[in-house]
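Student: sequence plus the predicted model coming up.
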Amino acid sequence: MLPNTQAPAAKTRAAALAALLFLIIVAYLSVSLVAPPPAVPDNAPPNEFSSGRASKQLREIARQPHPTGSAENERVRLYLLAELRSLGLEPEVQTAEVVPRQRGVAGIPSAAGRVTNVMARLPGTANSRALMLVAHYDSVPTGPGATDDGAGVVTLLETLRALKTGAPLRNDLILLFTDGEELGLIGARAFAGQHPWMKDVGLALNFEGRGAGGPSLMFETSEGNRLLIRELAGAAPHVVANSLMYAVYKRLPNDTDMTVFKEAGAAGLNFAYTDRITSYHTQLDNVEELDERSLQHHGSYALSLARRFGQLDLRETKGGGADAVYFNLLGALFVNYSEAWAVPLAAATTVLFACLLILGLKRRALSVGGMAVGFLSFFVASVVAWAVVRGAWLVARGLLAGGYESLPSRTPYDLLPFEVGLLLLAFAVAAAAYAFMFRGTGASNLLAGALLWWLLLLLLTTALLPLGSYVFAWPLLSALPGMAVLVRRGEARAAAASPLTLLFVTLCAVPGVLLFAPLLYLLFMMLGMELAGFFMLLAVLLSGLVVPHLRVLTVERRWLLPAALALAGVCFLFAGVSNSGFDAHRRKINSIFYVLDADAGRARWVSMDARADEWTSQFIREGASRESVAHIFPWSRQHGWQSEAPAAALPAPGIEVLEDRADGGVRFVRLRLSSTRRAPSMLFFTEPETDVRRAFVNGKLVLESNNRTPTASGDATPPNAPPTVPPGLRVSYAAPPPEGIELLLEIRDTSPLRLVLEDISYELPEVPGQTFSPRPSHMMPAPSFRSSDTTIVRRKFELDARAESTLAGF
């Protein structure tokens, strides 16, 4: 009888398959552990934070949208004042005007306005510096703001209630409820720049929401955070955070109220939950859609950290300038250490890797050519995987039901089938690369080539992004023993790898899976699907840790594993597309707003949607044209469907000339701008032919152009540089007072003045002679302050060289 030479290979393939299934289970468990804590009912002990109690308050706050300047905003403010008084505090109200300088060639208007902050102070027994808890109580006009940021508001209220049941804190506790955050952090700027309490703040904890569930992430902190992170790890019971998020976030153009307080010199920790981002700034941001566990997670941070930091000396919160590296393992384990260890860790890993390479070359288990093939194979797999994943997502997105392009982050409601489908396609490409392209290269060379990419990324992040270097350091360091076993055995052919060898390599890959699987989950949760191709590069990188397994499984029937993975991926994508319809919990988004030219007595319906649907078609009639909306929003390069509409009897905004004089080649024009119909927002801008040198709103400098366009950094572009948008003044003003605001323009005396004033209200008008059906329950307004369910009344003011004013239509 001939010996059964295939038996060992069969056992090895079975071991490789079992090992990959084990790693999939590890990945699933690591992701499932990144979850908020259970909700706590309203009958919990009084010294505990209860999401059940907080939810009752949230229902009062998030009844309706309550943007700055609205009647609902005032109702919420009065509710907050009453709640704070009921808890024994004497709340204060800060009403202030903020007029930031206009910056940036992108043309976004300066976000100015009048806001009303609510604050209260709980005195400590021996205050060092104050601990401040922050949330904003305004919402966008298109959503009731249960998550953004009603959950943060009730977190502060319930935390205060629980604190009042125990011993007093050493430090003063400030509770700040800001107004106007959604408009551009106006309330935070008012407090930081104008209120005397700001100088007392040693540490700020800000609570935000950008979704409807998921764990509350500590996604941002301040420089020199080593001591803060150490205390966070010791005090909070369910920390979910990693320093890579912070390192990336501070390089992005994103802002919350925390941005302002950090600029003012305070240390801080910023918290938000971001799952189901499709509810962000929409009608689905309501109490019914909110996962109460996420609110409980907010509360677990707020109460535990208030008790911890409330007793510490907050005069030294920046740890001597040292930052921390931190991340979760298996959910509950929160690892943190000084950033100073990043370089030694990278150096030690590099030395160990180099020793293994030298040993492998000496034992002829490795070769320069073989490692080069492994290095190249990984590069090819990564590039092809990115292209395949990006293409598959574009195809799937094109097949989705119309209306998804307007959802936040252009992300489907049900992300899971798309995430899994694209992940399987990425792994299919990696398996195919090792199966078809480099069959003659052994497992040790392929693994060494793949790990060289890990080493390269470790060195790059250590140099450029040290707070994120742990992502590559620990998986690579833990993978080296597995590579050492392959090198020691001198296994040049993947088929010769024993089951025990594969088992050991599998165990060495576990730390990489424990770090990368939750990271991919959080990235998808925070950023949606538009960066799926980039995310899948991380997945391909992870496949480099199991190169021996892929090689074993593709030695025979090399097409089987890639084909099975690709087929499964396509099936998941098909399931996601098939389930992409709309209902009351997954609503279609559409846009319609009304623009009245008060000068010409003409009006238009405008929609920013790609096409009219069964509801917006009653406004956007057949024969409508798709035109630029730059005459309405001068910074916009978008086009919208525009259809003639009857002119409603709405009063025009007021423009009154208070002063017009010339001096030294400069013309000074002082105007009073007002909303006759008491709209909650005004937008005013000059047209390109107006050469504005300086502009002041209520005496505050808003623009100083020097005949040049200022950049985001405060520098300026040369006069002959092509601007990306027309130059000039652009200001959005929230909650204008009944008497209006004063605008002083300094323009070149030979320049005409062309000023457009628009007032904006957050509802559609009653139009004479027309009745419209209400929006169906499976639809909702697109998230926008100006271009969804709004009424805009505009007029143009012109002043020529003879100081004669006229009004002209568009």
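Tutor: Right, received. Where do you want to start?
Student: CA only for contacts and neighbour counts going forward, please
Tutor: Fine.
Student: can you name the residues that contact the residue nearest to residue 330 when sequence neighbours are not counted?
Tutor: Nearest non-adjacent residue to residue 330, counting by Cα to Cα, 6 or more residues apart in numbering: residue 30, 5.3 Å away. By Cα atoms under 8 Å, 6 or more residues apart in numbering, the contact set of residue 30 is 329, 330, 331, 514, 517, 518.
Student: ok now whichever strand or helix holds residue 30, how far from the chain's centre?
Tutor: Using DSSP states H and E, residue 30 maps to helix 6-32. Relative to its chain's centre, helix 6-32 lies at 36 Å (Cα atoms, centre = their mean, to the nearest Å).
Student: what comes up buried for the very next helix or strand once past that helix?
Tutor: Once the chain leaves helix 6-32, the next helix or strand it forms, by DSSP H and E, is helix 51-61. For helix 51-61, a neighbour-count test (16 or more other Cα atoms under 10 Å) marks 51, 52, 53, 54, 55, 57, 58, 59, 61 as buried.
Student: was I right to think the third one contacts residue 161?
Tutor: If I follow you right, that is residue 53. No: with contact defined as Cα atoms under 8 Å, residue 53 does not count as touching residue 161 (10.3 Å).
Student: this is the comparison structure:
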Amino acid sequence: MKERSRNAPVKSKPSGSGKTSHVTGVDEGLQNHDSSRSPKRSGYAILALLVLIINGSWAVHHYQFENMPEPLSAEQAGKRGFSEEKAMKHVKALTELGPHPVGSDALDVALQYVLAASEKIRKMAHWEVDVEVDFFHANSGANRLVSGLFKGKTLVYSDLNHIVLRILPKYASEAGDNAILVSSHIDTVFAAEGAGDCSSCIAVMLELARGISHWGHGFKNAVIFLFNTGEEEGLNGAHSFITQHPWSSTLRMAIDLEAMGIGGKSGIFQTGPDSWAIENFAAVAKYPSGQVIAQDLFTSGAIKSATDFQVYEEIAGLSGLDFAYADNTAVYHTKNDKLKLLKMGSLQHLGDNMLAFLLHAAASSHFSEGKAKEADEKSGDDAAIYFDILGSYMIVYRQRFAKMLYNSVIMQSLLIWATSLLMGGAKTSIAIANCILFGLSLTALLSGIAPPFTEDAARAVNVVHVVNTTGGYGEMQEPNSYVSLFSTTPGELTKEVEQIGEGFVCGREKVYDFVTFAVKYSCWTQNDAGSGWSKSDVPALYVESDIRGDDRITHVSMDTKSSTRWTLAINTEEIEDFRFKDSSDELIPVGDKSSADGWHIIQYSGGKNAPTRFNLTLFWVKNYTQDQNPLLRLRTDVDRLTPAVERVLMKLPPWCSLFGKSTSPHTLAFLP
């Protein structure tokens, strides 16, 4: 005020005009003073806001992702409830078997365990409930999915076994005409014992079946539990059930249980096309979890994976729900998918949600009978949008309403953002602080203070004993054998090789084609590479005949020897079509082939009794070029540890783990 008073007139009694002059002078002084000051926020205010944001974000994250229900004991759950304690016993029994991929002895033991548990449920069920258990052996078949990862592929399977359990009221046989399918897979990849993917799912299903078997006398619809094998090799178990089992014709909805990590909240990440399932789940679930943004991300192809839900939707034309555990995704398909990392409350969360939904759906007289393809045509722009709020409530609304809502939010957000740019302060200091935090984090990572991989979040690697030979018209050159070490994660393997030893040499010139993918950087060693396999294991391709006329037709026989898991690529630039047979059945008929990058891939997996001799008939394009590209590329896999691979695995650093995928080679691979 003192500074401002100096701008006022000297003592004199102002007249009317003088008074106006005095006020004008004060206003001008105030304006000049205010214009010299830029708007600033107090540093304490910014700090308080930062603390509030951090604590608020932690609270939201905790309730959204980490707040789990209390596990129930068998006594607390009773006959009709869900007990995590009982379900966890199933997880323990299955993981104690170690990895149990298709074709392994361990998978046979796992199947017998699930069968015995299912028979026990049948015997202990309510007297007015029918529980039927079927040990289902699937015939050979071909899975020809057309979208996602399977474009340009045919997935062939043989000698697969599944356990199918059906629950329906004893005195209402018409309930069997409409069924809800609950499905998951028993098999694992060769690199993991599968506590999360998917022994946890199998355990939840067994405990659900036990509880539901005491409720089923009031059902209007049957509930079918499918414990399948072959999922990890390309969704083959689900396909064989849908195309071969008599109960598949009664299905009206499919629920798939999956894992992309281990434990945590099992959330919905795929649903529809019909919205009946998601709307009713939101209404009855105790701890609803699911985000439509996860569905958008998954269906966009950004996540290179697939689940049995694709078979149920694409082949069977069913609507439904797809659940997945997604906590600690770094353990996916590695050695760390183990029981000790399975978070308490995870099974209870999924079990309570599923029990409430299944009891509601099975007793509903308004059960949706619409097929997925029909619903998709009708829904159009009216698909369901869904998300949960802190794991307590789920909001579901239709796409038509969403468009109006989103347009409104976008306009308001743009207005707020534009206003903040004009009136906000401290943007520079906040940006500098973020850069400093990022720099410190990056420095810690690169210096090893915070290592990128740990024993519980291991780097995914593959150790493969490769036997490479080139065949032609029944002749075979001397095999070239070596052990290859490579990783799907970015970065070199210098530290790993230093710790392992064994004479590995790394480089970008160590490039090799594994048929389903190419390795552009790897490490090789030939130490003791000649032991652990024999020439009788090497597969053979023979040209039986090559008829050239108006149409060129080539007949090829193939013997995969000791392998029941293999991949064959066919050059579609030269081959217009083909027919594929085993010794008794036509597995892939002529017609309706797709290709990707000029190749069609046959991916085969089977049990121990699967055939190993096949016949391939190739129909050439009219104007074939006979260029230098190979006509066929074959890789056969054997789940066997050679002495060289065994030594490497023993010396593998604790921050590394073998990684398994349907397209990955096993620990012994032949490339003829």
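Tutor: Looks like it came in fine. Here the structure is a predicted model, which is why all the values come from computation and not from measurement.
Student: quick revisit: filter the contacts of residue 30 of structure 1 down to the ones in helices?
Tutor: Under the assignment DSSP state H, the contacts of residue 30 of structure 1 contribute 514, 517, 518 to helices.
Student: and the last one? What does it align with in structure 2?
Tutor: This points to residue 518 of structure 1. Mapped onto structure 2 by TM-score structural alignment, residue 518 of structure 1 lines up with nothing.
Student: same check on residue 140 of structure 1?
Tutor: So residue 140 of structure 1 corresponds to residue 189, using TM-score structural alignment.
Student: its match: what's it in contact with?
Tutor: Applying Cα under 8 Å, 6+ apart, the residues contacting residue 189 of structure 2 are 99, 100, 101, 232, 333, 660, 661, 662.
Student: surely residue 351 of structure 2 and residue 85 touch.
Tutor: No: judged on Cα under 8 Å, residue 351 of structure 2 makes no contact with residue 85 at a distance of 11.5 Å.
Student: so what touches stretch 210-217 of structure 1?
Tutor: Against stretch 210-217 of structure 1 from outside (Cα under 8 Å, 6+ apart): 34-36, 147-148, 239-241, 271-280, 285, 289-294, 297-298.
Student: please read the previous query as pertaining to stretch 40-57 of structure 1.
Tutor: 39, 154-155, 157-159, 162-163, 165-166, 287, 292-293, 295-296, 299-300, 303.
Student: now intersect those residues with the helices, please.
Tutor: Those of the contacts of stretch 40-57 of structure 1 lying in helices (DSSP H): 154-155, 157-159, 162-163, 292-293, 295-296, 299-300, 303.
Student: of those, closest to residue 794 of structure 1?
Tutor: Comparing these against residue 794 of structure 1 with Cα to Cα places residue 154 closest, at 38.4 Å.
Student: ok, and the closest non-adjacent residue to that closest one?
Tutor: That would be residue 54: by Cα to Cα, 6+ apart, it lies 5.5 Å from residue 154 of structure 1.
Student: that neighbour pairs with which position in structure 2?
Tutor: By TM-score structural alignment, residue 54 of structure 1 lines up with residue 87.
Student: what of residue 695 of structure 1?
Tutor: That one, residue 695 of structure 1, aligns with residue 579 by TM-score structural alignment.
Student: what sits up against the helix or strand hosting that match?
Tutor: Per DSSP H and E: residue 579 of structure 2 is located in strand 575-582. Outside of strand 575-582 of structure 2, the residues within contact range by Cα under 8 Å, 6+ apart are 586-591, 593, 611-621.
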